[in-house]
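Novice: structural data only, the sequence is not supplied:
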C-alpha cells in the first residue's frame, strides 16, 4: 500500500515494483482503479465477469493505481472486494491511494464491504506513507518564478538610465 498526497510519486513507485517483478520472472499487471472497476462493472454476464476477474486475479503482482481519486458505487466496491478476496494470501497486490483508510467509506459510500476490504488489504501488508509536496505543483511554482525573474530583468533593461 502506497499512501500519500497527489503528485508525490506513488504511481511511479508502483510501476517500478511491477517492473522489478517482471525482471525477476514474475507476472505483473498495472491498472488504474477507474479502468479496472469500470471494465468489471460493464460486464453483463456472469461468465464474462468470472473470466475478467480471473485476468486480474491471476498475475503474481497486481498494481491498482489511484484508489480514492473518484467515488464508486456499491457494485464497484463489491467487485473490488471480490478481487481482493481472490488474491488474499496468495498473490501480491499493490494499491496506491491519496486517502487514509478511514476515508474509504467516502470512496465507496454505503458499501457494506469497505471495512472487510481494508482489513484484507492491510493484513500482512507494508503500508508506506509518503509525505511531501506534489512535484507538479513544485515544478509549476519554479516555472512561475523563472518567468517572473525574466519579466523583472526585461523591465530593468527597458528602464531609461
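Specialist: Nice, thanks for sending it over. Small disclaimer: the values here were computed from a predicted structure and weren't measured. Residues are numbered from 1 along each chain as shown.
Novice: please count neighbours and contacts with C-alpha atoms only from this point.
Specialist: Will do.
Novice: look up the closest residue to residue 110, ignoring the ones flanking it.
Specialist: residue 74 (6.7 Å; CA to CA, 6 or more residues apart in numbering).
Novice: verify the stated contact: that neighbour with residue 109.
Specialist: Yes. In this structure residue 74 lies within contact range of residue 109 using CA atoms under 8 Å: 7.2 Å.
Novice: want to compare, so here's the second one:
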C-alpha cells in the first residue's frame, strides 16, 4: 500500500465530516482502523476521521480469502494449462 500525504487525509476528513449525521457512507478496506496511521502517516486528523466513521456505524468484519486473489490464481492456472501441450498432441 502507498501512504498518502496529510492533504489527502484532510480531504477525506472533510468529506466524512460533511456527510456525518446527514448521509450514509460505505467504506471497504483491508486495513484495520489501527493501521490507518500507516496509510496517513503524518496526518493529525486520523483519530478524528475514524471517530466520525465509527459513530453510529455498523462494522462488518469479513474473514477469508480475497475473491480477486482467488480469481488471479484461477487465471494463472488456466494460462499455464494453455501453454502445456496435451499428451495427445505429442
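Specialist: The structure has been received and is ready for your questions. Predicted model only: the values in this text are computed from it and were never measured.
Novice: which residues in structure 1 form strands?
Specialist: Along structure 1, counting by DSSP state E, strands occupy 2-3, 28-32, 61-67, 92-97, 128-129.
Novice: for the ones you listed, give me CSV that also has distance to residue 116 of structure 1.
Specialist: Putting the strands of structure 1 into CSV (distance: least, CA to CA, whole Å) gives the following:
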stretch, distance to residue 116 of structure 1
strand 2-3, 19
strand 28-32, 21
strand 61-67, 16
strand 92-97, 16
strand 128-129, 20
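Novice: and these as CSV, adding mean neighbour count?
Specialist: CSV is the format used below for the strands of structure 1 (neighbours: other CA atoms under 10 Å):
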stretch, mean neighbour count
strand 2-3, 20
strand 28-32, 19
strand 61-67, 23
strand 92-97, 22
strand 128-129, 13
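Novice: go through these and name the closest to residue 55 of structure 1.
Specialist: strand 28-32 (9.2 Å; CA to CA).
Novice: could you check the angle strand 92-97 makes with that closest one?
Specialist: 20 degrees (axes from the mean of the first three to the mean of the last three CA atoms, to 10 degrees).
Novice: corresponding residues in structure 2 for strand 28-32 of structure 1?
Specialist: Mapped onto structure 2 with TM-score structural alignment as the criterion, strand 28-32 of structure 1 occupies no residues.
Novice: what's in contact with that strand?
Specialist: Residues outside strand 28-32 of structure 1 that contact it (CA atoms under 8 Å, 6 or more residues apart in numbering) are 15, 18-19, 21-22, 56, 59-67.
Novice: and stretch 93-113 of structure 1, which stretch of structure 2?
Specialist: Against structure 2, stretch 93-113 of structure 1 falls on residues 25-45 (TM-score structural alignment).
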